[in-house]
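Student: Fold the following, please.
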Amino acid sequence: MTAVAAVDLGASSGRVVRGVITDGAVRIEEVHRFANGPVHHGDRLHWDVPGLYREVLTGLKKAGEIDSIGIDSWAVDYGLLDARGRLLDNPVHYRDSRTDGIKPPDGLYEVNGLQFQPFNTMFQLMAEPLLPQASQLLLIPDLLSYWLTGERGAEYTNATTTGLIDVRTGQWSPDLTRNLPADLLPKLRHPGDSAGSYHGVPVTAVGSHDTASAVVAVPAENERFAYISCGTWSLVGVELSDPVLTPESQAANFTNEGGVDGTIRYLRNVMGLWLLQECLRKWDTALDPLLREAAHVRGRLFDPNDPVFLPPGDMPTRIQQWCGTPMTRAEIVRSILDSLALAHADAVEDAQRLSGQEVDTVHIVGGGSHNELLCQLTADACGLPVVAGPAEATALGNVLVQARAVGAVHGTLADLRKLVRQSQPLRRYLPR
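Tutor: Next up, the predicted model:
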């Protein structure tokens, strides 16, 4: 039996999961969960990363005897270290307004292959007042790994979200980094590489962008699949061997991010269940009764990717203003789910058209796989079967990459995905 600890940090919560690989199966158990969210300091929105680190240490103690540790988190945000390796300030939250109005330079897509998101790391650095004082930049998982091990590096899958990687070479782009301080960006490492050790336990680089880990655990039976990693964001796309850098791809706002084993995650960001989470926070109410009622009402379609929905705040009012009519809570919930399902379908259709990758099954993984109404509406909108689960795809992908690194499992992504199918409950939705 092999046991590993997966540290999985999301935009609203974090947890430490103990994963056990034995008898051809992978099992996970959450041993510690903790809240995460934005912290206002002055006129900026930050993350409390030292607080997250304290919670990670607590979780690792609860995990017991383990053979490896791996860390994944959301993308793009970073900490800056001074010349002595100390954190200059709490990292700024990607939903902060400091990058409002930033425009991408011409020709950028041909180099980094990323859809334009104003909060990508390269644009945050344009608005970074502490850059002249910085000795090195570490993305969030790499920062926590550094605090555990004393060793610095930049895990590849997350580094590709910064906008500073040349998608063709898989290396930091000399052109895109030429105006940054020398040695600001650390050496790249890849999933499965050693990231040091913590009290004698190996720390293993995993797909440290949480979506990269989630895609590892998509239980696909062949290559003809699309995935929707559905949580705060919906990441909708296909897995490719090479990037798609055409003008049509750029116009469709598709991104080419690095995946495990040299794959490309060709996807579009959709605003996701953030819309629903913010409504529930405003209403201070439970979701399940609203979902039951929403199944029997009509909603109104809106564009979930409109930037007006990006900041935290009064989401129900913004949705009603966009739709131009007052709605009940159930109608707002149905409007969110209908609009997300249509956005999912549009992204799946565009991914096929732009990449040439045909799809016969759509996999929804992550917390959104529990939302039966959203899964059915997505199947209806796509006109394709939807397989829902595993809900814990990110943690499972993290665990599986570690398990392979320490020799507990072997093989390709297809072999890891077979292990997921053998181990995890899945649900199938057919289009109506």
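Student: okay, CA-based contacts and neighbour counts for the rest of this
Tutor: Noted.
Student: the strands in the stretch 151-300 of the chain, which residues?
Tutor: Counting by DSSP state E, counting those that start in this stretch, the stretch 151-300 of the chain forms strands over residues 154-155, 165-166, 171-172, 188-189, 194-198, 201-204, 225-230, 234-240, 255-258, 264-270, given from the N-terminal end onward.
Student: could those go into CSV alongside mean neighbour count and distance to E331?
Tutor: Converted to CSV, the strands of the stretch 151-300 of the chain look like this (neighbours: other Cα atoms under 10 Å; distance: least, Cα to Cα, whole Å):
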stretch, mean neighbour count, distance to E331
strand 154-155, 26, 42
strand 165-166, 22, 43
strand 171-172, 18, 47
strand 188-189, 16, 47
strand 194-198, 19, 48
strand 201-204, 22, 45
strand 225-230, 28, 21
strand 234-240, 25, 21
strand 255-258, 28, 32
strand 264-270, 25, 20
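Student: another one to check against the first:
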Amino acid sequence: MKKHIAIDLGASNGRVIVGDLQECTVVHRFVTQNEVILGELHWNLIGLFAEIKLGLKKAFSLYGDKIGSIGIDTWGVDYGLFDSNGSLVSLCYHYRDARTDGLIDIVSERLGGKERVFAETGIAFQPFNTLYQLAAMQRDRNEVFKVAKHYLSVPDLLAYWLTGVMKNERTHASTTQLYNPFTKTWAWDLIDEMQFPRELFGEIVDSGTVLGPLVESVRYELKAGKEVMVIASAAHDTASAVSAVPVVEGEVPLYISSGTWSLLGVELEKPIVSKQALENGFTNEIASNGKVRFLKNIMGMWIQQECVRHWENQGETISWKELDEQTLLCQAYSGFIDPTDNRFLKPNGYGNLMVDRIDTWCEEHDMQKPSSKGEYMVAIYRGLAKAYAISVKQLVEITGLPVTSLYIIGGGCKNTILDQWTATETGLQVYAGPVEATALGNIVVQMLAVGELDSLSAGRKALRVEQKVKCFHP
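Tutor: Below you'll find the model as predicted:
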């Protein structure tokens, strides 16, 4: 059986991982660099591609002809625009860039209201959705926008640079708020009313579609074999992670994909676009198996990460072990935040630090401000656990599903404090793991594509056996 390469790009770091369902090895890790240029926040795509190729070189050097395929997953909503010659026409904006501020209401009014947009796309209203990013491009960079002939999400774009093949993978397309989960194609009515050119939006392909081999120049550079295929895996990282939820056959797979964001949800056969789903902020994205990931976006470890970055910028050395110890010592502190508040979305800025926003939140809600690093962590973790509990209750009310357990997957599941507090707040038995869920799910989809697995459930069953999963009781 071959090994497979998962290129997994998160909002903080990227990894090139080689493995199968038994074992994964990170052969290269790098920062997913972004830069502020004249007040605008952009991803350094060329730098990311260079890091990916460096990781692939290491992978082929170590494993050679044992490698059968490559799959790419990244965060959602971000994209590149290409001209008729296949060249980028602009820098790639970061979803946290401020240019979309205020556009939700403007665009919604233009399209007949939020209820209409939600009914057609099933996507919750977030300022970073691709719909608003393209509206901002149309407004602010219209001459550039008119030159564009092809829209490619970030993972589609990277796959294009590896293969020369332009396709739009379905799970990622479903995050744009320009995809219709009922017709299973682009939301053409909305696209037309926004006066976005139809030609921008190309063929949508399912997760597991074989795109083709590496282009000859890249294959030569990487010293890769001709037989290695690039596969449109579950290109949205959450879709990949959910593919690796190690559920028991027949169990309702309630999950939290925990990382920079916390994505809490469940797999359904059909979208839910009810008024209650809209008002509670739930979204309908597509899973790797074609089902619907009915979920809610909750701010995750981003808030913690920004606090730590600030302290490190002050010259302090932060030990995660010591930070956990301080957190446990500060459990008596009663303050907490609401991580769904959009004030916590932006990165640290001059005069606008994450720790200051936490202070302000606590003061506004008659809570004592944190006075130590441990208390800041308590405020964040307790706030996350409470937000999870509220969202679980809402999900159960909307879907009517019986829920008895919760799977926390991804890097955030290593935080055993939050795992336990989540079990206590939700009243559910919590299973934590696998840590490398995104890469493993990416690999599961690749194995399905090449015939090494006959079903997603078989892959999940194997992961339950092979991967370490911890259990936390309320």
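Student: Out of the strands of the stretch 151-300 of structure 1, which gets nearest to A393 of structure 1?
Tutor: Shortest separation from A393 of structure 1 across the strands of the stretch 151-300 of structure 1 is recorded for strand 225-230, at 8.4 Å, computed as Cα to Cα.
Student: average distance between the closest one and structure 2?
Tutor: Strand 225-230 of structure 1: mean distance to aligned residues in structure 2 after superposition is 0.8 Å, counting by mean Cα distance after the TM-score superposition for structure 1.
Student: which bit of structure 2 covers that strand?
Tutor: Aligned by TM-score structural alignment, strand 225-230 of structure 1 falls on residues 253-258 of structure 2.
Student: Now do the equivalent of P127 of structure 2 over in structure 1 against P132 of structure 1, distance only.
Tutor: In structure 1, P127 of structure 2 lines up with P118, judged by TM-score structural alignment. Remark: distance between P118 of structure 1 and P132 of structure 1 (Cα to Cα, to the nearest Å) = 21 Å.
Student: Which one's more surrounded, the two?
Tutor: Using other Cα atoms under 10 Å, the more surrounded residue of P118 of structure 1 and P132 is P118, with 19 against 10.
Student: and the match of P127 of structure 2, what element?
Tutor: Here P118 of structure 1 is covered by no helix or strand, with elements defined by DSSP states H and E.
Student: Can you find the partner of L138 of structure 1 in structure 2?
Tutor: L138 of structure 1 maps onto L152 of structure 2 when the alignment is built from TM-score structural alignment.
Student: and that match, which of the three is it?
Tutor: Under DSSP: H, G, I helix; E, B strand; the rest coil, the three-state class of L152 of structure 2 is strand.
Student: Excluding residues flanking it in the chain, which one is nearest V333 of structure 1?
Tutor: A294 (6.3 Å; Cα to Cα, 6 or more residues apart in numbering).
Student: L178 of structure 2 too?
Tutor: A187 (5.2 Å).
Student: Assess the claim that that neighbour and Y179 are in contact.
Tutor: Yes. In this structure, A187 of structure 2 is within contact of Y179 by Cα atoms under 8 Å, at 4.8 Å.
Student: where do the contact lists of those two overlap?
Tutor: With contacts taken as Cα atoms under 8 Å, 6 or more residues apart in numbering, the residues that reach both A187 of structure 2 and Y179 are T121.
Student: re the thing from before, relative to W172 of structure 1, how far out is the residue nearest to V333 of structure 1?
Tutor: 47 Å.
Student: now swap in L373 of structure 1 and tell me
Tutor: With Cα to Cα as the criterion, L373 of structure 1 and W172 of structure 1 are 42 Å apart.
Student: returning to what we had before: JSON lines for the strands of the stretch 151-300 of structure 1, including distance to L354 of structure 1?
Tutor: Formatted as JSON lines, the entries for the strands of the stretch 151-300 of structure 1 read as follows, by distance: least, Cα to Cα, whole Å:
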{"stretch": "strand 154-155", "distance to L354 of structure 1": "28"}
{"stretch": "strand 165-166", "distance to L354 of structure 1": "20"}
{"stretch": "strand 171-172", "distance to L354 of structure 1": "25"}
{"stretch": "strand 188-189", "distance to L354 of structure 1": "29"}
{"stretch": "strand 194-198", "distance to L354 of structure 1": "36"}
{"stretch": "strand 201-204", "distance to L354 of structure 1": "35"}
{"stretch": "strand 225-230", "distance to L354 of structure 1": "13"}
{"stretch": "strand 234-240", "distance to L354 of structure 1": "11"}
{"stretch": "strand 255-258", "distance to L354 of structure 1": "11"}
{"stretch": "strand 264-270", "distance to L354 of structure 1": "10"}
